[in-house]
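**Q** no FASTA, just this:
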């Protein structure tokens, strides 16, 4: 019996375990077919949805300066400290001065917001009085500034 050839391959080293039974090398190329399939599907989706994103009705809209979207909202800061002293934009004042300054702010811009900050020990009546002064001056937008509790 000769031991030179077997049914599966030769023993000469060219058909060993690393190359397989028929002497073929392992496949080391990347299969790009699935990648191309996915890219084509995405391309079709973008082609279909792109016209839907833009409005198909063409309009020549009129131009105006009436509503400027880039205007910053105006506000004044009204503060009442623990002693009951009233500050408008960090300037201390009495009720008559406050009413005059708030009327002036309302004449400049009716949408001016009053940001009211009051110490926790300020009586509720004082806060309501200040809200009334602001309302009589023509400023109806009043926001209460608070702090989140410490955890």
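**A** Received, thanks. Note that the coordinates shown come from a computational prediction; the quantities given were computed from them, not determined experimentally. Residues are numbered from 1 along each chain as shown.
**Q** all contacts plus neighbour counts: C-alpha atoms, from now on.
**A** Will do.
**Q** Tell me the secondary structure at residue 82.
**A** coil (DSSP: H, G, I helix; E, B strand; the rest coil).
**Q** wait, what's in contact with residue 101?
**A** Counting by C-alpha atoms under 8 Å, 6 or more residues apart in numbering, residue 101 touches no other residue.
**Q** Could I get the buried residue list for the helix or strand hosting it?
**A** Per DSSP states H and E, residue 101 falls inside helix 95-108. Neighbour counts over helix 95-108 (16 or more other C-alpha atoms under 10 Å) mark 98-99, 101-103, 105-106 as buried.
**Q** hold the first one in mind and look at this next one:
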């Protein structure tokens, strides 16, 4: 019997066998796919149903007109300076508070405007706006 050793048959294999690693990974994947739905703890609650419309929180606008002769107009209706504080106190009770838009003549004395603004401040109305007509730019 002739014994001739071959140099390639005796050397160790230098490659990693990937087949067992892939088999283990596929088995783990299947286990996690099956076990994942079991790990979720969901509590079923019958919640109440509600329907609602959005709340419009835009404040009411009160148009207060002041003429040059001192006559006052509350939303287009003539009023007196004596009745104005009570109307303002009543308007200040609304939620949200209304805005006052002052429409004053160009010749209205500042004293009249100052009295009306002081009345609104005493009544608790803090949002006052002056309305003017846009003029030509010089």
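**A** Cool, the structure landed. Since the structure is predicted, the reported quantities are computational estimates derived from the model, not experimental observations.
**Q** which residues of structure 2 does the helix holding residue 101 of structure 1 align to?
**A** Mapped onto structure 2 with TM-score structural alignment as the criterion, helix 95-108 of structure 1 occupies residues 81-94.
**Q** returning to what we had before: CSV for the buried residues of helix 95-108 of structure 1, including distance to residue 37 of structure 1?
**A** Output for the buried residues of helix 95-108 of structure 1, formatted as CSV (distance: C-alpha to C-alpha, whole Å):
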residue, distance to residue 37 of structure 1
98, 72
99, 72
101, 70
102, 67
103, 69
105, 65
106, 64
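**Q** between these, which is closest to residue 51 of structure 1?
**A** Closest approach between those and residue 51 of structure 1, by C-alpha to C-alpha: residue 106, at 47.1 Å.
**Q** mind listing what the closest one touches?
**A** By C-alpha under 8 Å, 6+ apart, the neighbours of residue 106 of structure 1 are 112, 137-139.
**Q** One more: residue 98 of structure 1?
**A** Counting by C-alpha under 8 Å, 6+ apart, the residues that residue 98 of structure 1 touches are 88, 133.
**Q** The longest helix seen in structure 1: which residues count as buried?
**A** Identified as the longest helix of structure 1 according to DSSP state H is helix 33-53. Neighbour-count burial for helix 33-53 of structure 1 flags no residue at all (criterion: 16+ other C-alpha under 10 Å).
**Q** Tell me the residues of structure 2 aligned with that helix.
**A** Helix 33-53 of structure 1 maps onto no residues of structure 2, going by TM-score structural alignment.
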